[in-house]
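Undergrad: structural data only, the sequence is not supplied:
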């Protein structure tokens, strides 16, 4: 009887541990990012991603990023958008530029769930580089510098992943410090 009670307690403890770790939250922009919420539900709470959220809304991509996925999003911060030439963001948010905005935003999205360890494995398999196809049809190149993960775009810009593996119910977000731009 004692053995059965001990085993039952051990199973309950292990279940509680794994349930808690499966629900691990990551802080981004001063807000907890819950793995049980989708990309949009989490992103709207990040103070570091207000420009990205405004752009996603202006581009009409909210419903898409709330969808089943899975998606891997390389999410530029407000500071990343601020690095763009003056007036660029305001211009992109105009209704007449919706197609360009959609192309730029979907260039930050890769189909499937690519955690940092998956990207790292692809980099090793690619002898130092991994090419990821974006939802917009372009490519991003991933590589490592020491322990840091970087992503470069087709225009030669490079972004450092500053926070990786922010798991969502419909994918994963990697926070980046630069806006990635496709060849236009």
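TA: Structure's in. What do you need? Since this is a predicted model, take the numbers as computed values, not measurements. Numbers count the residues shown, from 1 in each chain.
Undergrad: C-alpha from now on. contacts and neighbour counts both.
TA: Fine.
Undergrad: the residue lying closest to residue 104 once chain neighbours are set aside: how many residues sit nearby?
TA: Computed as Cα to Cα, 6 or more residues apart in numbering, the closest residue to residue 104 that is not its neighbour in sequence is residue 181, at 6.1 Å. Neighbour count for residue 181, taken as other Cα atoms under 10 Å: 20.
Undergrad: quick check: longest strand in this protein by residues?
TA: Using DSSP state E, we find that the single longest strand of the chain is strand 158-168.
Undergrad: which strands or helices does it pack on?
TA: Applying 3 or more Cα pairs under 8 Å, 6 or more residues apart in numbering; DSSP states H and E, one finds that strand 158-168 contacts strand 31-33, strand 148-152, strand 171-176.
Undergrad: alright, now check it against this:
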């Protein structure tokens, strides 16, 4: 008796992961994703790029003074300015950080530092690095940076 084994292979295209999908998969950016949606920036972070997003974690948003986030959520212009202050054009991996000022999408300069592998942006710590997406990279930060 001869038995035949049929092997079936399914070839599917790799699913593209944009910055929004990457943040959602990480699970620690619920507040960031809500603010991005409220500011109307979701499409830009899904389609445009490349960007480096210095994304505050949920814990970072929790450190804001009481009522701050609620006020920002009611003012789309201020919310957009705040979020744009956390986004830099181009894809900057931690290994590629050049200390010094860099311009954000919001238009202000922020200062990157690198000290023995510890990266900061305007004095805020990068706590997790290089969450790669097809249209950029997310660097997790431990505080929300308020623009001037």
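TA: Arrived safely. Everything quoted here is computed from the prediction, not taken from an experiment.
Undergrad: what does the TM-score come to for these two?
TA: With the length set by TM-score structural alignment, normalised by the length of structure 2, the two chains reach a TM-score of 0.86; 135 aligned residues with a Cα RMSD of 1.5 Å.
Undergrad: related to what we said a few turns ago, of the helices and strands packed on strand 158-168 of structure 1, which stretch is the most buried?
TA: Most buried of those, by mean neighbour count (mean count of other Cα atoms under 10 Å): strand 171-176, with a mean of 24.
Undergrad: and that strand, how far from structure 2 on average?
TA: Overlaying structure 2 shows strand 171-176 of structure 1 at a mean distance of 0.5 Å from the equivalent residues (mean Cα distance after the TM-score superposition for structure 1).
Undergrad: show me the contact partners of that strand.
TA: 38-39, 69-77, 80, 112-115, 159-167 (Cα atoms under 8 Å, 6 or more residues apart in numbering).
Undergrad: what residues in structure 2 pair up with it?
TA: Alignment of strand 171-176 of structure 1 against structure 2: residues 136-141, by TM-score structural alignment.
Undergrad: the matching stretch: how far from the chain's middle?
TA: 4 Å (Cα atoms, centre = their mean, to the nearest Å).
Undergrad: would you map the helices across structure 1?
TA: Secondary structure of structure 1 (DSSP state H): helices at 2-22, 39-43, 50-58, 62-65, 78-82, 88-92, 98-106, 116-125.
Undergrad: buried set for the last one?
TA: Within helix 116-125 of structure 1, the residues scored as buried using 16 or more other Cα atoms under 10 Å are 116, 119, 120, 122, 123.
Undergrad: repeat that for the shortest one.
TA: Neighbour-count burial for helix 62-65 of structure 1 flags 62, 65 (criterion: 16+ other Cα under 10 Å).
Undergrad: tell me what it is packed against?
TA: helix 39-43.
Undergrad: mean deviation (superposed) between the helix it packs on and structure 2, please.
TA: Mean for helix 39-43 of structure 1 is 1.1 Å (mean Cα distance after the TM-score superposition for structure 1).
Undergrad: how far is that helix from where the chain is centred?
TA: Here helix 39-43 of structure 1 is found 10 Å from its chain centre; the criterion is Cα atoms, centre = their mean.
Undergrad: quick one: it aligns where in structure 2?
TA: So helix 39-43 of structure 1 sits over residues 19-23 in structure 2, by TM-score structural alignment.
Undergrad: now stretch 69-83 of structure 1
TA: Stretch 69-83 of structure 1 corresponds to residues 49-63 in structure 2, going by TM-score structural alignment.
Undergrad: hey, which of the helices of structure 1 is tucked in deepest?
TA: helix 39-43 (a mean of 22).
Undergrad: for residue 26 of structure 1, grab the count of nearby residues.
TA: Residue 26 of structure 1, neighbours per other Cα under 10 Å, totals 17.
Undergrad: give the equivalent position in structure 2 for it.
TA: Checking TM-score structural alignment: residue 26 of structure 1 goes with nothing.
Undergrad: residue 26 of structure 1 contacts residue 164, correct?
TA: No: here residue 26 of structure 1 does not reach residue 164: they are 9.4 Å apart, not a contact under Cα atoms under 8 Å.
Undergrad: between the two, which contacts overlap?
TA: By Cα under 8 Å, 6+ apart, no residue touches both residue 26 of structure 1 and residue 164.
Undergrad: related to what we said a few turns ago, flag every buried residue along the longest strand of structure 1.
TA: Across strand 158-168 of structure 1, burial judged by 16+ other Cα under 10 Å covers 158, 159, 160, 161, 163, 164, 165, 166, 167, 168.
Undergrad: quick one: what's aligned to the second one in structure 2?
TA: The one in question is residue 159 of structure 1. Under the alignment (TM-score structural alignment), residue 159 of structure 1 pairs with residue 124 of structure 2.
Undergrad: roughly how far apart are that match and residue 71 of structure 2?
TA: Per Cα to Cα, to the nearest Å, residue 124 of structure 2 is found 22 Å from residue 71 of structure 2.
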